[in-house]
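Asker: Okay, sequence plus prediction incoming.
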Amino acid sequence: MDRSAVLGPNGSGSLGGDALSAREFIPVGIAVMTVSDTRTDETDTSGRYLASAIAETGHRLAGKAIVPDDAQRIAAQMREFCHDGAVDVIISTGGTGLTRRDVTPEAVMPLFDKVIEGFAAVWHRVSYDSIGLSTIQSRACAGVVNGRFVFCLPGSNGAVRDGWTKVIAPQLDHRTRPCNLIEIMPRLMES
């Protein structure tokens, strides 16, 4: 994405108005990383859903990987995506639970330049509407790494759908008002 094209001539997006404004949609490059010891390209339904939803929304699928539940390999793939010029956003699925093999937060959170703390709060609110108190078993998280937004979702199809449709996709739409993540993307690396 040409990050300078996001903001208006005065360097700031205008705020206020309806939930979706008349502003134009700005596509970004999104990489999908599935964390699983058992998923393959054929059985990765959550990753396949995200890839399809990204395209349907008008964004670009900038990369896709399946990585085993291994903290070093997860971190290595995340770093690779975060240094790819075509990638603006990374969404991972899986490895956010409470079992010994669930290590996505341990692998990714040390890479965060900033934690998006509100994501976990909103994610759990949305998840609660779908699965009730079982949402406490999720350690979904989000942050910024090297100027890229990173979202770590659970691996279930329902969790990925809720995360994408109810939280992530609206914030990756420049038309969402009063504000969205696309507006601040050009300033993520400013000093």
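Answerer: Received it, and whenever you're ready, just let me know what you need. What you are looking at is a predicted structure, and each value in this text was computed from that prediction instead of being measured.
Asker: okay, CA-based contacts and neighbour counts for the rest of this
Answerer: Will do.
Asker: roughly how far apart are residue 37 and residue 155?
Answerer: Noted for residue 37: a distance of 12 Å to residue 155, by CA to CA, to the nearest Å.
Asker: Neighbour count: the two, which is higher?
Answerer: Neighbour tally, residue 37 and residue 155, criterion other CA atoms under 10 Å: the higher count belongs to residue 155, 22 against 14.
Asker: Determine the three-state secondary structure at the more buried one.
Answerer: coil (DSSP: H, G, I helix; E, B strand; the rest coil).
Asker: Check whether it really touches residue 95, as I assumed.
Answerer: Yes: at 7.1 Å, residue 155 counts as touching residue 95 under the criterion of CA atoms under 8 Å.
Asker: now for the helix or strand encompassing residue 158, which elements pack on it?
Answerer: Taking DSSP states H and E as the definition, residue 158 sits inside helix 157-162. Applying 3 or more CA pairs under 8 Å, 6 or more residues apart in numbering; DSSP states H and E, one finds that helix 157-162 contacts helix 45-57, helix 117-131.
Asker: ok, structure two:
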Amino acid sequence: MAHLTQRLFQPLNIAVLTISDTRSFDTDTSGQTLADLLQTAGHVLIDRGLVKDDIYQIRAQVSQWIADPNVQVVLMTGGTGFTPRDNTPQAVAPLLDKHVDGFGELFRQVSLAEIGMSTLQSRALAGMSNGVLVCCLPGSPGACRTGWEQILAGQLDSRTGPCNFTPHLKPQPGIALEPCEARS
């Protein structure tokens, strides 16, 4: 079971991207939920974007953040379902150097208690690219809250042991990220 270690908390630079054909920043409750949660946890909202559910617009924005030396995490919401306009997984997958296979599996598992078998229709996924963790969540505030509270809050907290994602992310000037503990 994960626990907090004696390590110091290291705030991460996190960008939030909403994928939607209908939302604006004023009506983007899912992106706002992620922004609020990450800032409440002590992280830095380094950028926020909103793009149409178009493979190339999604790739362009995510690629820009993957290349940005200041961005360590990209949290995305929307476009993970099965409608013809849900393109996030196929837009993001080719950009990933390594897939975090367990992310989608775990998201569906923790969502089961909240939404039942409808969790099968989630194509949530995550992976690493150029030292950036990219996470794709469904486009509802509830899904974003579940993903953050059940998975991301601990995995983006440098104090979580025995392991978390922070040692694998782009280092920031003046901040040394400690490696994971060895399992005993």
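Answerer: Received, thanks. Since the model is a prediction, treat every value here as computed from it, not as a measurement.
Asker: Drop the TM-score for these two in here.
Answerer: Overlay of the two chains. TM-score (TM-score structural alignment, normalised by the length of the second structure): 0.89; 171 aligned residues with a CA RMSD of 1.4 Å.
Asker: Counterpart of residue 140 of the first structure over in the second structure?
Answerer: In the second structure, residue 140 of the first structure lines up with residue 124, judged by TM-score structural alignment.
Asker: ok, now how distant is the counterpart of residue 35 of the second structure in the first structure from residue 142 of the first structure?
Answerer: Alignment note (TM-score structural alignment): residue 35 of the second structure maps to residue 51 of the first structure. Distance check for residue 51 of the first structure against residue 142 of the first structure: by CA to CA, it reads 19 Å.
Asker: mind listing the helices for the first structure?
Answerer: Under the criterion DSSP state H, the first structure carries helices at the ranges 45-57, 71-82, 104-108, 117-131, 157-162, 169-171, 181-184.
Asker: Tell me which of the ones you listed sits most buried.
Answerer: Comparing the helices of the first structure by mean neighbour count (mean count of other CA atoms under 10 Å), helix 104-108 comes out on top with a mean of 22.
Asker: so where is that one in the second structure?
Answerer: So helix 104-108 of the first structure is aligned with residues 88-92, judged by TM-score structural alignment.
Asker: Mind reading off the mean deviation between the matching stretch and the first structure?
Answerer: Stretch 88-92 of the second structure, aligned to the first structure and superposed, deviates on average by 0.4 Å (mean CA distance after the TM-score superposition for the first structure).
Asker: just how off-centre is that stretch within its chain?
Answerer: Remark: stretch 88-92 of the second structure is offset 13 Å from the chain centroid, using CA atoms, centre = their mean, to the nearest Å.
Asker: With stretch 51-64 of the second structure instead?
Answerer: A distance of 15 Å separates the C-alpha centroid of stretch 51-64 of the second structure from that of its chain, computed with CA atoms, centre = their mean.
Asker: repeat for stretch 22-32 of the first structure
Answerer: 12 Å.
Asker: In the second structure, which residues correspond to it?
Answerer: Using TM-score structural alignment, stretch 22-32 of the first structure pairs with 6-16 in the second structure.
Asker: Contacts for the matching stretch next, please.
Answerer: 31, 34-35, 38, 42-49, 65, 70-77, 156-159, 175, 177-178 (CA atoms under 8 Å, 6 or more residues apart in numbering).
Asker: Please, a ChimeraX command that selects the buried ones among those?
Answerer: Listed next is the ChimeraX selection for buried residues among these, using 16 or more other CA atoms under 10 Å:
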select :31,34,35,38,43,44,45,46,48,65,70,71,72,73,74,75,76,77,156,157,158,159,177
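Asker: related to what we said a few turns ago, give me the mean deviation of the helix holding residue 158 of the first structure from the second structure.
Answerer: Relative to the second structure, helix 157-162 of the first structure is 0.5 Å off (mean CA distance after the TM-score superposition for the first structure).
Asker: quick one: that helix aligns where in the second structure?
Answerer: So helix 157-162 of the first structure is aligned with residues 141-146, judged by TM-score structural alignment.
Asker: got the contact list for the matching stretch?
Answerer: Outside stretch 141-146 of the second structure, the residues touching it (CA under 8 Å, 6+ apart) are 29, 30, 31, 33, 34, 37, 77, 107, 110, 111, 137, 138.
Asker: Now the first one: closest residue in space that isn't a chain neighbour?
Answerer: By that I understand residue 29 of the second structure. Excluding the flanking residues, the one nearest residue 29 of the second structure by CA to CA, 6 or more residues apart in numbering is residue 141, at 6.2 Å.
Asker: quick one: that neighbour from residue 157 of the second structure, how far?
Answerer: 21 Å.
Asker: swap in residue 2 of the second structure?
Answerer: Separation of residue 2 of the second structure from residue 157 of the second structure (CA to CA): 11 Å.
Asker: Common neighbours of those two, please.
Answerer: In contact with both residue 2 of the second structure and residue 157: no residue, using CA under 8 Å, 6+ apart.
Asker: thinking again about what came up before, minimum distance to residue 110 of the first structure: which of the helices and strands packed on helix 157-162 of the first structure has it?
Answerer: helix 117-131 (14.4 Å; CA to CA).
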